[in-house]
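> Make a model of this:
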Amino acid sequence: MHLTFFGSSLVSSYWNGAATYYRGLIRALHGLGHTVTFCEPDAYDRQQNRDLAEDPEYARVIVYTTEAERDALIEQAFAESDWVIKCSGVGLWDAELEAAVADRAGGDVMTAFLDVDAPATLSRIAEDAADPFRLHIRKYDQIFTYGGGPPVCAEYERWGAKACTPIYNALDPDEHRPVEDVAVEYDILFMGNRLPDREARVEEFFFRAAALCPEHRFLLGGEGWGWKTDMPANVTYLGHVPTSRHNTVNASARLVLNIHRESMVQNGWSPATRMFEAAGAASCQVTDAWEGIEDFFAPGEEILVAASAEEVAQLVRSVDDARARQIGRAGRARALADHTYTQRARQMDAILRAAPVEAA
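Next comes the predicted model:
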């Protein structure tokens, strides 16, 4: 089958946390025999901060800059594709793309909406009676989400979705792996961009935890934190970390902290991309508490869970190198067994092939 995606970016992770997810899933879909076109706008300086110098071999990437180019790509997609998939959070002309794909549903080409932030999307339309996406949902042949579990699917079905299936974040074993001979210089690492609905949780779980144990070294990566002038003295700030450096940076810390966005915590069943990246690197992970974590990793054995800054600080003080290695290895084994992008792609592939699609 030929699949066309409209998403934020496949070639750049700059202000684009979904890049790892897109790469892992689309690479695995390509491995199952699909051909893929990925259409992305030239926005937010992503093309000037590419992680992939060359377009990947598993997808044709088309960058568009104008409304005319956007509209031409929509027409091209429906002329050559079996499925056209609009992703959430493209960042430019989202409403126009959502409407264009939904309005063309019902023909020979199947349509899907891939929601990479479903709790936020559902919260948005619940609060805004005039949001046009409310009426688009029932037109799509399939809603995919990369998180949210049963609560998100039930809510999408309440809005009239024909079908809703979570295709969760996962591990790409070829990309996310342990790195040898890297000195462990830090006690705990957090990587994540500064976002409004996560900032308060980062203040609690990272910055306040750092202040509680000033004798330990904290490492911070991600865009936007350079504007913060009151970081504790024991925090080292890296700025944006390209995906090519994630494995090495993970290896430089004894513990890796995951802090989820507020809407994801309230909903549950929303493991971040970083969780599987760190598992692939065999890092000992600490995650903020949220419902459904046990469906992905066993707390206390494959991952550590903290409900406050005090609990993060206690883990920083108490988890020694030997226990960290043990938990990291167990988390990697679980991810390899149950959470690879090949497994996620097979789940999605079964849905794509089950639909009554005529060859394009």
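
> C-alpha from now on. contacts and neighbour counts both.
Fine.

> Which residues are in contact with the closest residue to Ala18 other than its chain neighbours?
Using C-alpha to C-alpha, 6 or more residues apart in numbering and skipping residues adjacent in sequence, the residue nearest Ala18 is Val116, 7.1 Å away. By C-alpha atoms under 8 Å, 6 or more residues apart in numbering, the contact list for Val116 reads 18, 87-89, 145-147.

> here's the other one to compare against:
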Amino acid sequence: MKLVVLGLSLSSSWGNGHATTFRALLRFFAARGHEVLFLERDVPWYRDNRDLPSPDFCRLRFYDALADLDGFRPDIEGADAVLVGSYVPDGIAVAERVWRWARGVVAFYDIDTPVTLAALRRGDCTYLSRDTIAGFDLYLSFTAGPTLGVLEREWGARAARGFYCSVDPERYAPAGTGPRWDLGYLGTWSADRQPTVERLLIEPARRAPHRRFVVAGPQYPADISWPANVERIEHLPPEEHASFYSGCRWTLNVTRADMIRAGWSPSVRLFEAGACGSAIVSDRWDGIEDVLTPGEEIVLADSAEDVLAVLDWPEERRAALGRAARERVLAAHTASHRAERLEALLLGAAERPGSASRSPSRPAPESGG
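All right, here's what the predicted structure looks like:
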């Protein structure tokens, strides 16, 4: 299969979780014998922070402006499938170009589904519209559960399928080093996550000055009052993630507000920490039990008191929880699992009689140069 992906970023993990998600998925998809071309808009904030400029599992090409996609028209025309990602600059116009040229399946991969739907309802989504949704043969959604029905009934998606993020088990595994911190959090700052970080990490740090905490990630405002026992790491490249998680006795998982409301929206960080065997304490949302079993593979917390209680767990109990999470992740949530599912979904979409690629509602590919 020849697959063309137009995504937010593959080359840079700075300030986004898309890069690590695409890297794991496409690496294992290519390992199944497929050919992958990734097209990335060349923007300054990623250009200046590239940690994977030349992947060995796919071709990575950059384009400066929308019109530059014309140079990749032969690749899109010749692809068995084209996958357009969320948050792609000028995403609506990108999709329209893809539809004019593609002869194979055209799918949308939404790594931000609840955020996307909230923006659509407000009327300010810059990369997707109602008409755009209806044009895709397949809508791969970061969020499963009831949201899939909403996408089909209310927004006209032809085939909405749950497609969680995943982890590369060869890159995320226990590092074998002793713990440096009692509780750590890895994530870019966002206004809607910060209250949870305050409640479940900063407040426990204030109440337990003898314990060590860490927050890694960019874009945190300078006016945040960090307790003295909270270490700050501005940016942590993916190759250091496993060491970070292995250095945390507990890892905090924090979910964006839109994703809590939707449920069934596990962050890629959840799978990464689990694969590294770090015990995870998380905020609470519907559907988490379908990913990791509360009390056995993950602990849910609502307050600073809940977090302080788990920090007092005996080491044997904590380690057992971390091992159980790792076993579950390796059994169900690796990039190998997702790559196999992606292959099946794309092949299934190609065989569906009503697919948009054979529908008169999509413009036929243009001929000529």
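
> What value does the TM-score take for this pair?
Comparing the two superposed chains by TM-score structural alignment, normalised by the length of structure 1, the resulting TM-score equals 0.92, with 351 aligned residues with a C-alpha RMSD of 2.1 Å.

> sorry, back to before: farthest-separated two in the contacts of Val116 of structure 1?
Greatest spacing in those, by C-alpha to C-alpha: Gly89 and Gly147 (14.4 Å).

> Mind checking which of these two has more residues around it?
Each of Gly89 of structure 1 and Gly147 has its neighbours counted (other C-alpha atoms under 10 Å); Gly147 has more, 26 against 19.

> distance of the aligned residue in structure 2 for Gly160 of structure 1 from Gly135 of structure 2?
The equivalent of Gly160 of structure 1 in structure 2 is Gly156 (alignment by TM-score structural alignment). As defined by C-alpha to C-alpha, to the nearest Å, Gly156 of structure 2 lies at a distance of 9 Å from Gly135 of structure 2.

> ok, now Cys248 of structure 2?
Applying C-alpha to C-alpha, the value for Cys248 of structure 2 to Gly135 of structure 2 is 44 Å.

> Gly156 and Gly135 of structure 2: who's more crowded?
More neighbours surround Gly135 than the other of Gly156 of structure 2 and Gly135, with 24 against 18 (other C-alpha under 10 Å).

> Now which residue in structure 1 aligns to the more buried one?
Structural alignment places Gly135 of structure 2 opposite Lys139 in structure 1 (criterion: TM-score structural alignment).

> and if you look at Pro179 of structure 2?
Across the alignment, which pairs residues by TM-score structural alignment, Pro179 of structure 2 is matched by Val184 of structure 1.

> Now do the same contact list for its match.
251-254.

> from those, which single one is nearest Thr273 of structure 1?
For Thr273 of structure 1, the closest of the contacts of Val184 of structure 1 turns out to be Ala251, at 17.0 Å, with distances computed as C-alpha to C-alpha.

> residues in contact with the strand or helix carrying Leu25 of structure 1?
Using DSSP states H and E, Leu25 of structure 1 sits within helix 19-31. When contacts are defined by C-alpha under 8 Å, 6+ apart, helix 19-31 of structure 1 is touched by residues 8-13, 36, 58-59, 169-172, 243, 273, 341-342, 344-346, 349.

> Tell me how far it lies from the chain's centre.
For helix 19-31 of structure 1, the distance between its averaged C-alpha position and the chain's averaged C-alpha position is 12 Å (C-alpha atoms, centre = their mean, to the nearest Å).

> quick one: buried residues of that helix?
For helix 19-31 of structure 1, a neighbour-count test (16 or more other C-alpha atoms under 10 Å) marks 19-30 as buried.

> tell me which strands and helices the next helix or strand after it is in contact with?
The helix or strand immediately downstream of helix 19-31 of structure 1 is strand 35-41, counting by DSSP H and E. Applying 3 or more C-alpha pairs under 8 Å, 6 or more residues apart in numbering; DSSP states H and E, one finds that strand 35-41 of structure 1 makes contact with strand 2-6, strand 60-64.

> out of those strands, deepest packed?
Sort those by mean neighbour count, taking mean count of other C-alpha atoms under 10 Å, and strand 2-6 sits at the top with a mean of 24.

> Next, the mean deviation of it compared to structure 2.
On superposition with structure 2, the mean distance recorded for strand 2-6 of structure 1 (mean C-alpha distance after the TM-score superposition for structure 1) is 0.7 Å.

> Surely Val94 of structure 2 and Ala67 touch.
No - in terms of C-alpha atoms under 8 Å, Val94 of structure 2 does not count as a neighbour of Ala67; the distance is 9.6 Å.

> follow-up on the earlier one: for the aligned partner of the residue nearest to Ala18 of structure 1 in structure 2, give its distance to Leu117 of structure 2.
Following TM-score structural alignment, the counterpart assigned to Val116 of structure 1 within structure 2 is Ile111. From Ile111 of structure 2 over to Leu117 of structure 2 the distance is 12 Å, taken as C-alpha to C-alpha.
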